[in-house]
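J.: coords below, sequence missing:
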């Protein structure tokens, strides 16, 4: 028995993720197909909330890939991710995470790796899968809006450009002006792009055909149906920005039709408002990718990916397989003999 535990730190994770954007995109897309075909196990996420610190939370996402899958090896593991928005005031990242992968035969943890970069990457790429299959397969966008200009938004922009998207105009809104300015400078590193900064989320929505929400809001605040009369495509990454009434009046695509009905997401609140009838959910993204379901464009499209643990696992497994070919850091005799 091997008593060692492998360790993969942020620098190594970042190096791997930056080298393989196309491969990672395919991994996320295939993970959705795998999930739709019941090749994965995604246990419900567990949320740890703090009455004395209501803005913060820590989430556990356990998952597994079943044996004998065409494009994936059997694996299990968990992501443990903290979200502390007030860390910004301390000049620290909002999110921190680790991911542990377990051996499929023994259950012993094989590797512990930095997880916030993997989490941000899979979150961004899951949104981009939605953009391609719900907005435009030609990978072009005249007006992209980004509500919330932090870590996840940066990853969305990064991977859009790495994956060859052509974007004419980028619109920004964040309630923290420092975040907007920092994000503007980051975007300009990709070239001479037209960037518009908005003083309100309303004007941004009205100006854009594709909008990504990556805020830390806990209660839906967008209630005006008129803001969406131009029928945009919404990548509702942060899950709690749009009111239940607007959700019910839109075409809804999710990553998992059961997991999304929890934790006071906008879709969950719409489900409760709709007398616990989930028929307003049109499809899962896995169904759309496999062309099992065609999505009409006669209404606003809202894509709400709850965030499946299988995405973290599949990306982590890819990183681990790459690093195993190099020198792994070990903690020897971590487990008892």
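T.: Now that the structure is in, tell me what you want to look at. In this text, all values refer to a predicted model and were calculated from it rather than measured experimentally. Residues are numbered from 1 along each chain as shown.
J.: from here on, just use CA atoms for contacts and neighbour counts.
T.: OK.
J.: and the one residue sitting closest to the centre of the chain, what does it touch?
T.: Residue closest to the average C-alpha location in the chain (CA atoms, centre = their mean): residue 123, at 2.0 Å. Counting by CA atoms under 8 Å, 6 or more residues apart in numbering, residue 123 touches 152, 237, 307.
J.: for stretch 39-47, buried residues please.
T.: By 16 or more other CA atoms under 10 Å, the buried positions in stretch 39-47 come out as 39, 40, 41, 42, 44, 45.
J.: next step: those restricted to strands.
T.: With strands taken from DSSP state E, the overlap with the buried residues of stretch 39-47 comprises 40, 41, 42.
J.: the residue nearest to the centre of the chain belongs to a helix?
T.: Yes: the assignment for residue 123 (DSSP: H, G, I helix; E, B strand; the rest coil) places it in a helix.
J.: residue ranges of the helices in the stretch 101-250 of the chain, please?
T.: 116-134, 151-162, 177-188, 201-207, 244-248 (DSSP state H, counting those that start in this stretch).
J.: compare those and give me the one nearest residue 293.
T.: Each of the helices of the stretch 101-250 of the chain has some distance to residue 293 by CA to CA; the shortest is helix 116-134, at 11.0 Å.
J.: may I see the buried residues of that closest one?
T.: Buried residues in helix 116-134, counted by 16+ other CA under 10 Å: 116-131, 133-134.
J.: what's the answer for stretch 156-170, then?
T.: Under the neighbour-count criterion of 16+ other CA under 10 Å, stretch 156-170 has 156, 157, 158, 159, 160, 165, 167, 169, 170 buried.
J.: below is structure B, check it against A:
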């Protein structure tokens, strides 16, 4: 792991590590991410390799639930991390998920990321984090799809269950990565959202149709994207999935423990992926999945594991704070002096 930088190693473009603070709003973040697709993908892959090698400092995320009722889905999560490497970074993401916002015409998730100076520990930047969080989640899905498909970038049918920002961003990034689909089947509990989603990808993505049930969407799908807000498993029958399908289980809690049995299981980091009553955690607790059989996606990136297309593969990345911090650092580095950034030179003075 790299040591913190000396004074001489700090770029002259860095904010004052004791008193300066940069504030990056969503518009600045969106512009930066649009021009950093390749670099962001490389950062995600590097973090996953670090995770597989045990090199991250990524404490367990902390969940704040304002209402203890398990049926309620509102939560705020704190994800601190230190990322080693050529461009080390340190900070925390504070992200809320309030599904009821959708009924108010607001995004489900909102977030901010705080980056800290590596030498002094003082905060140096506050960055709008929901876009970074959503984008790195989509890139995580792309990396997993590529690793578990053997780099084919081809699926006869893509099933999309859940049609929010994460799902839309993931499909866009799959297409940008060169994936080709004969058809895309889309399902959402709200049919109007599924129809709107399908219409948004009608050009350039093969046949895109909204269907009336999850089972109909999954039928014959080689690649499956689960991006719901489910808090209780609801997919209980593994026969709904095509043999050898790759399931991008981004929402983590859609599959019952029984449906997880017998599949290849891949995660971002094993211990994190078993927390907070995820489907994989429940399956391990029930004795239906062996802990030793779960592999980090970094093993596939390193060539230490290879995809088995004869079995259902379920990719369940819990969401490492390291990804947010690393991508936020990339955004900050590429927006020095950009219009729209607010600099507070004496924030802590």
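T.: Perfect, I can see it now. In this text, all values refer to a predicted model and were calculated from it rather than measured experimentally.
J.: the residue nearest to the centre of structure 1 -> structure 2?
T.: In structure 2, residue 123 of structure 1 lines up with residue 137, judged by TM-score structural alignment.
J.: now its match: how far from residue 268 of structure 2?
T.: Distance of residue 137 of structure 2 to residue 268 of structure 2, given as CA to CA, to the nearest Å: 11 Å.
J.: between the two, what contacts are shared?
T.: Counting by CA under 8 Å, 6+ apart, the shared contacts of residue 137 of structure 2 and residue 268 are residue 319.
J.: ok, residue 12 of structure 1 to residue 320 of structure 1 distance?
T.: 10 Å.
J.: so who does the aligned partner of residue 217 of structure 2 in structure 1 touch?
T.: In structure 1, the residue matched to residue 217 of structure 2 (TM-score structural alignment) is residue 204. Residues near residue 204 of structure 1 by CA under 8 Å, 6+ apart: 145, 171, 172, 173, 198.
J.: how about the strands in the stretch 201-337 of structure 1?
T.: For the stretch 201-337 of structure 1, the strands defined by DSSP state E, counting those that start in this stretch cover 210-213, 233-236, 251-254, 281-284, 301-304, 329-331.
J.: any chance of those in a markdown table, with distance to residue 32 of structure 1 and mean neighbour count too?
T.: A markdown table is the format used below for the strands of the stretch 201-337 of structure 1 (distance: least, CA to CA, whole Å; neighbours: other CA atoms under 10 Å):
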| stretch | distance to residue 32 of structure 1 | mean neighbour count |
| --- | --- | --- |
| strand 210-213 | 20 | 24 |
| strand 233-236 | 16 | 27 |
| strand 251-254 | 11 | 24 |
| strand 281-284 | 9 | 20 |
| strand 301-304 | 14 | 27 |
| strand 329-331 | 31 | 14 |
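J.: okay, these in CSV with distance to residue 194 of structure 1 next?
T.: Formatted as CSV, the strands of the stretch 201-337 of structure 1 follow (distance: least, CA to CA, whole Å):
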stretch, distance to residue 194 of structure 1
strand 210-213, 16
strand 233-236, 20
strand 251-254, 30
strand 281-284, 33
strand 301-304, 25
strand 329-331, 44
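J.: so where in structure 1 does stretch 169-182 of structure 2 end up aligned?
T.: Taking TM-score structural alignment as the measure, structure 1 aligns residues 155-168 with stretch 169-182 of structure 2.
J.: then stretch 317-326 of structure 2?
T.: Aligning stretch 317-326 of structure 2 against structure 1 (TM-score structural alignment) gives residues 305-314.
J.: who's the closest spatial neighbour of the counterpart of residue 241 of structure 2 in structure 1, skipping the chain neighbours?
T.: Taking TM-score structural alignment, the alignment pairs residue 241 of structure 2 with residue 228 from structure 1. Leaving aside its sequence neighbours, residue 228 of structure 1 sits nearest to residue 300 (CA to CA, 6 or more residues apart in numbering; 6.6 Å).
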